[in-house]
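Visitor: need a 3D model of the following:
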Amino acid sequence: MVTGAGSGIGRSVALALAEAGWSVALAGRRATALEETAAALPSGDFLTVPTDVTSAEEVAALFAAVRDRYGRVDLLFNNAGTFAGGGVPVEDLDPETWRAVVDVNLTGAFLCAQAAFRAMKEQEPQGGRIINNGSISAHVPRPHSIAYTATKHAMTGLTKSLSLDGRPYRIACGQLDIGNAATEMTARMQTGILQANGQLAAEPVMDAADVAATVVHMAALPLEANVQFATVMATAMPYIGRG
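Guide: Got it, this is the predicted structure:
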């Protein structure tokens, strides 16, 4: 299952998983975008389920649909997220935007992970894998990104707790921290984005397919092995030395 599958990294990962032979469930808020992703998949078994990950009821319906179709859940790529409020100084960020980012990036990730955990614990044979989309911002922030950065730091705690709680049930959980994959959300990085020294600078990006290849590798491991944390980023981006 891939959340946020309608565009960007989610679409690239769904395509790569399908090419690797996985049956793929596509989840996201926009039905039209999910259909566009589905149209790009190679011939194979897939399911599209429009879902708002901030809704516990819709997440429950998503997992019920997947289990009805496939009988089990072997993999969740917990990818849905938003950068709303990015570029707004902390003193100007309104509480509604803060809550919206937390709802999608943290609560939505928790609801999907919880539903996957339940399914993986109950199914026979037991177990499965959850891969959380963290971010470079799970380590270091960009200027004016307090809501996004806080949720991505929280994602690391979510990953660690899932890893610990999943041990008795053969549920592996890892986190992929991504830097500057070329998507709609990162388009402005190529034209100029605020740096820690107050200057604007263009930043290099990488193909989202390179991220997808890493997810496919993590997903293909036996449940006795786990990539706990991995960082995949544009080689020359200002991460080492940021700030």
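
Visitor: from here on, contacts and neighbour counts on C-alpha atoms
Guide: OK.

Visitor: which strands or helices does the longest helix belonging to the chain pack on?
Guide: If you go by DSSP state H, the chain has its longest helix at helix 146-166. When contacts are defined as 3 or more Cα pairs under 8 Å, 6 or more residues apart in numbering; DSSP states H and E, helix 146-166 sits against helix 95-102, helix 109-122, strand 171-179.

Visitor: and the shortest one, what's buried?
Guide: Buried residues in helix 95-102, defined by neighbour count with 16 or more other Cα atoms under 10 Å: Trp98, Ala100, Val101, Val102.

Visitor: just put the helices and strands packed on helix 146-166 in a markdown table and tack on distance to Ser12.
Guide: Listed next are these as a markdown table, based on distance: least, Cα to Cα, whole Å:
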| stretch | distance to Ser12 |
| --- | --- |
| helix 95-102 | 23 |
| helix 109-122 | 19 |
| strand 171-179 | 13 |
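
Visitor: most packed of those?
Guide: For these, the largest average neighbour count (mean count of other Cα atoms under 10 Å) is found in strand 171-179, namely a mean of 25.

Visitor: what's it packed up against?
Guide: Here strand 171-179 touches helix 109-122, strand 128-133, helix 146-166, strand 229-233, going by 3+ Cα pairs under 8 Å, 6+ apart.

Visitor: let's see this one next to it:
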Amino acid sequence: MRTFDGRVVLITGGTSGIGRATAQAFAREGARVAIAARGVDRGHAVRDEIQHAGGECVFLPTDLSRVDQIQSLVEQTVSLYGRLDCAVNNAATEVGILKPTADFNEEEFDLAIAVNLKAVWLGMKYQISQMLRQTPVGGAIVNTSSLNGLGGARMGSIYSATKAGVLAFTKSAAQEYAANGIRVNALVAGGFHTPMLHGLLAKMSQGDPAAEQELEAQYQRMIPMNRLGDPAEAAEAVLWLCSPAASYVTGHSMIVDGGWSAPLR
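Guide: Now for the predicted structure:
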């Protein structure tokens, strides 16, 4: 029997990077997976990948900056599958990076807060409400944060603030609902091959492939393992946090970064 046979898993930001790898991993372990994101073409592509590999997956187009769509996302998942066992709040925007604090405008601030922080709170709000209603009661939630959330990053103040907020929400909710059988943990990811990271490197190098390659090499040299992580490696951490093997783990911020932050801890 596979670890998540018959379990229902909802993943936001499930069409690329860590979210995509997590959806594939859950499906491989027998879960019925609902993925949510704005990009319809990518959503259908990931759904098809999972189905062709023998997994069960549905794509639910969702704008995570809209409250009504986040509530509807949970309702649609439960309507399709009957319950919600695990949720991974993974969606994020890179807005809030690559500028000094005083250069951001209010629109950028509001968008970063809406997608990176408010959507996590709203996701938990409706996910937890469902987990409290269902029989048996309970479930597991993993919120994706970042090394930037452990301390303010230069040229990334707004993004860092949102990711620090995710960690605070995670720890608070974990304490509030532990007695109800709902575990809430965070993935603190750092240094992964993702479209977001490579998009940022491309912006920083101003479209110069050689400069982008050198920037990536600089990142790798800061990581003790001397490489960027594969999103599948982050996915395995998420699966463990949601699995029965982690039944006594809640309120935890699991750092997966190849040792990058070890000197700071």
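
Visitor: what's the TM-score here?
Guide: Overlay of the two chains. TM-score (TM-score structural alignment, normalised by the length of the first structure): 0.91; 234 aligned residues with a Cα RMSD of 1.8 Å.

Visitor: between the helices and strands packed on helix 146-166 of the first structure, which one is closest to Trp22 of the first structure.
Guide: The closest of these to Trp22 of the first structure is helix 109-122. By Cα to Cα, the value is 16.7 Å.

Visitor: quick revisit: so the longest helix of the first structure corresponds to what in the second structure?
Guide: Taken onto the second structure by TM-score structural alignment, helix 146-166 of the first structure occupies residues 157-177 there.

Visitor: residues touching that stretch, excluding its own?
Guide: Stretch 157-177 of the second structure has contacts (Cα atoms under 8 Å, 6 or more residues apart in numbering) with 94-97, 100-101, 109, 112-113, 116-117, 120-121, 143-146, 148-153, 182-186, 250-253.

Visitor: stretch 22-42 of the second structure too?
Guide: Identification of contacts with stretch 22-42 of the second structure by Cα under 8 Å, 6+ apart yields 2-16, 43, 47, 50, 54-64, 73, 77, 81, 91, 231-232, 234-236, 238-239.

Visitor: so that stretch matches what in the first structure?
Guide: Mapped onto the first structure using TM-score structural alignment, stretch 22-42 of the second structure covers residues 13-33.

Visitor: ok, back up a step: quick one, which of the contacts of stretch 22-42 of the second structure are buried?
Guide: Among these, the ones that count as buried by 16+ other Cα under 10 Å are 3-4, 6-16, 43, 47, 50, 55-64, 73, 77, 91, 231-232, 234-235, 238-239.

Visitor: for the residue nearest the centre of the first structure, give me its contacts.
Guide: Geometric centre of the first structure, nearest residue: Asn79, 1.8 Å, by Cα atoms, centre = their mean. Going by Cα under 8 Å, 6+ apart, Asn79 of the first structure touches Val2, Thr3, Gly4, Ala5, Ile9, Gly10, Ala109, Asn132, Asn133.

Visitor: how about a cut-off of 7 Å?
Guide: Residues near Asn79 of the first structure by Cα atoms under 7 Å, 6 or more residues apart in numbering: Val2, Thr3, Gly4, Gly10, Asn132, Asn133.

Visitor: kindly reformat those residues as JSON lines and extend each row with distance to Ala119 of the first structure.
Guide: As requested, the contacts of Asn79 of the first structure are arranged in JSON lines below (distance: Cα to Cα, whole Å):
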{"residue": "Val2", "distance to Ala119 of the first structure": "15"}
{"residue": "Thr3", "distance to Ala119 of the first structure": "16"}
{"residue": "Gly4", "distance to Ala119 of the first structure": "20"}
{"residue": "Gly10", "distance to Ala119 of the first structure": "22"}
{"residue": "Asn132", "distance to Ala119 of the first structure": "17"}
{"residue": "Asn133", "distance to Ala119 of the first structure": "20"}
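
Visitor: now flag whichever of these is closest to Asp74 of the first structure.
Guide: For the contacts of Asn79 of the first structure, the nearest to Asp74 of the first structure is Val2 (11.4 Å; Cα to Cα).

Visitor: the aligned residue in the second structure for the closest one in helix, strand or coil?
Guide: Counting by TM-score structural alignment, Val2 of the first structure lines up with Ile11 in the second structure. Using DSSP: H, G, I helix; E, B strand; the rest coil, the structure places Ile11 of the second structure in strand.

Visitor: isn't Ile11 of the second structure up against Val88?
Guide: Yes - counting by Cα atoms under 7 Å, Val88 is a contact partner of Ile11 of the second structure at 4.7 Å.

Visitor: coming back round to it: pull the distance from the match of helix 146-166 of the first structure to the chain's centre.
Guide: In terms of Cα atoms, centre = their mean, to the nearest Å, the centre of stretch 157-177 of the second structure is set 13 Å apart from its chain centre.

Visitor: what's the average distance for that stretch when superposed on the first structure?
Guide: Once fitted to the first structure, stretch 157-177 of the second structure is off its aligned match by 0.8 Å on average (mean Cα distance after the TM-score superposition for the first structure).

Visitor: just the strands in the stretch 1-150 of the second structure please.
Guide: Along the stretch 1-150 of the second structure, counting by DSSP state E, counting those that start in this stretch, strands occupy 8-12, 32-37, 56-61, 86-89, 139-146.

Visitor: distance to Pro263 of the second structure added to the ones you listed, as JSON lines?
Guide: Shown next, in JSON lines, are those (distance: least, Cα to Cα, whole Å):
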{"stretch": "strand 8-12", "distance to Pro263 of the second structure": "31"}
{"stretch": "strand 32-37", "distance to Pro263 of the second structure": "35"}
{"stretch": "strand 56-61", "distance to Pro263 of the second structure": "40"}
{"stretch": "strand 86-89", "distance to Pro263 of the second structure": "28"}
{"stretch": "strand 139-146", "distance to Pro263 of the second structure": "16"}
